[in-house]
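Enquirer: got a predicted model here, sequence first, then my questions.
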Amino acid sequence: MSVTTAVHLNFRGDARAALEFYADVAGGQPVIVTYKDSGAVTDPAEADQVIWGQVRADNGFHVMAFDVPAARPFSRGDASFYVSLRGDSREELTALWEKLSDGGTVVVPFGPSQWAPLYGMVTDRFGITWVLDIAAF
């Protein structure tokens, strides 16, 4: 038996757009189930929002997401989590960096660091902070 992990991202109405963006960034196709699809509509205005979704790419990239309904409390918080993308291909990480940076805010520029040959941190256009690096150890 094996166990894998995936970051599960919570949004308020932006999950579909975020999943489509991440599919464009890393490849793969978004899989999206709406509240309407699952028969779980409590607010008609939220029927087409995402109750469950994911992007899984052949390169190992995997995120899940959903839209927190308005009836539940939601706060993104400040730096409550980072999503780490660690790889061994400079070209692949650079391509991911360029796409995630589009419309985002660079927190730490992408380049060499004391602990990795390539490292950077960016907050994407959806407010998710990503850490990309080549593992040195």
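Expert: That came through, no problem.

Enquirer: okay, CA-based contacts and neighbour counts for the rest of this
Expert: Will do.

Enquirer: ok, the residue nearest to A136 when sequence neighbours are not counted - contacts?
Expert: Spatial nearest neighbour of A136, chain neighbours left out: A116 (5.2 Å); criterion: C-alpha to C-alpha, 6 or more residues apart in numbering. Contact analysis of A116 by C-alpha atoms under 8 Å, 6 or more residues apart in numbering lists 133-136.

Enquirer: who wins on neighbours among those?
Expert: D133 (27 neighbours; other C-alpha atoms under 10 Å).

Enquirer: list the contacts of the helix or strand harbouring that one.
Expert: Using DSSP states H and E, D133 sits in strand 129-134. For strand 129-134, contacts defined as C-alpha under 8 Å, 6+ apart pick out 79, 81-90, 93, 97, 116-124.

Enquirer: the same query, at a cut-off of 6 Å, please.
Expert: 82-88, 116, 118-123 (C-alpha atoms under 6 Å, 6 or more residues apart in numbering).

Enquirer: I figured V50 hits T34, correct?
Expert: Yes - counting by C-alpha atoms under 6 Å, T34 is a contact partner of V50 at 4.4 Å.

Enquirer: more neighbours, the two?
Expert: V50 (28 against 20).

Enquirer: ranges for the strands of this structure?
Expert: 7-11, 30-34, 50-56, 62-67, 83-87, 105-111, 119-123, 129-134 (DSSP state E).

Enquirer: against that first model, consider the following:
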Amino acid sequence: MQVQPYIFFEGRCEEALNFYKTALNAEVTMLMRYKENPVPQSSAESCGPDMMKIPPESVMHASFKVGDTDVMASDGMASGKPEFKGITLSVNPTSETEARRMFAALSEGGTVRMPLAPTFYSPLFGMLVDKFGVSWMVNVATDMPPK
């Protein structure tokens, strides 16, 4: 079994995908817009009036790969008000150089919560919220000695 994050960007999905391609070397593996929905319009209407208000160019579903992890994303209901509370995504670059690059890229336009610095459990660790409101931890992976 696998657990995959699914992020609803409420109208900024395509912008976020382009940002993560640069910041995380992400690869977009699938993108479908609402206008490409194979379900007839009458079926969409049965989902409620809010479905009818979503711009057809909005991203209905996307998948992108960060390292070995598949992340799914959408514009959701395109409300313009994404909320990411109580969840943080963690990336584990294998080098300090890559950690610094990722941290700087992800924090561009966002808010640094804990600057990238050495800790007792990692040569470099930091936390931030990116410009889309997604919380991130950047942690250089290391083998912890046994206790």
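Expert: Happy to help now that I have it. Please read these numbers as outputs of a predicted model, since none were measured by experiment.

Enquirer: how close are the two chains, by TM-score?
Expert: TM-score of the superposed chains, computed with TM-score structural alignment, normalised by the length of structure 1, equals 0.81; 131 aligned residues with a C-alpha RMSD of 2.4 Å.

Enquirer: on that earlier part again, can you check which part of structure 2 the strand holding D133 of structure 1 sits on?
Expert: Under TM-score structural alignment, the match for strand 129-134 of structure 1 in structure 2 covers residues 135-140.

Enquirer: again with stretch 84-103 of structure 1
Expert: So stretch 84-103 of structure 1 sits over residues 90-109 in structure 2, by TM-score structural alignment.

Enquirer: which parts of that stretch are buried?
Expert: 91-93, 96, 99-100, 102-108 (16 or more other C-alpha atoms under 10 Å).

Enquirer: returning to what we had before: and which of the contacts of strand 129-134 of structure 1 is nearest A57 of structure 1?
Expert: L85 (12.8 Å; C-alpha to C-alpha).

Enquirer: got a list of what the residue nearest to the spatial centre of structure 1 touches?
Expert: Taking C-alpha atoms, centre = their mean, the centroid of structure 1 lies closest to V63, which sits 5.5 Å from it. Applying C-alpha under 6 Å, 6+ apart to V63 of structure 1 gives the contacts 6-7, 54-55.

Enquirer: cutoff 8 Å now
Expert: 6-9, 54-56.

Enquirer: how about those residues, which pair is most distant?
Expert: Across the contacts of V63 of structure 1 (C-alpha to C-alpha), the longest gap, 13.8 Å, separates L9 and R56.

Enquirer: quick revisit: make TSV from the contacts of strand 129-134 of structure 1 and add distance to F110 of structure 1 to it.
Expert: TSV is the format used below for these (distance: C-alpha to C-alpha, whole Å):
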residue	distance to F110 of structure 1
Y82	16
V83	15
S84	14
L85	13
R86	13
G87	14
D88	15
A116	11
L118	7
Y119	5
G120	4
M121	7
V122	9
T123	12
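
Enquirer: quick revisit: can I get the strands of structure 1 in CSV with distance to D24 of structure 1?
Expert: Below are the strands of structure 1 laid out as CSV (distance: least, C-alpha to C-alpha, whole Å):
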stretch, distance to D24 of structure 1
strand 7-11, 17
strand 30-34, 9
strand 50-56, 10
strand 62-67, 13
strand 83-87, 16
strand 105-111, 18
strand 119-123, 16
strand 129-134, 16
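
Enquirer: between those, which one is closest to Y22 of structure 1.
Expert: Per C-alpha to C-alpha, nearest to Y22 of structure 1 of the strands of structure 1: strand 50-56, 7.1 Å.

Enquirer: the residue nearest to A136 of structure 1 maps to what in structure 2?
Expert: Match for A116 of structure 1 (TM-score structural alignment): S122.

Enquirer: what of V25 of structure 1?
Expert: In structure 2, V25 of structure 1 lines up with A23, judged by TM-score structural alignment.

Enquirer: number of nearby residues for its match?
Expert: There are 17 residues near A23 of structure 2, going by other C-alpha under 10 Å.
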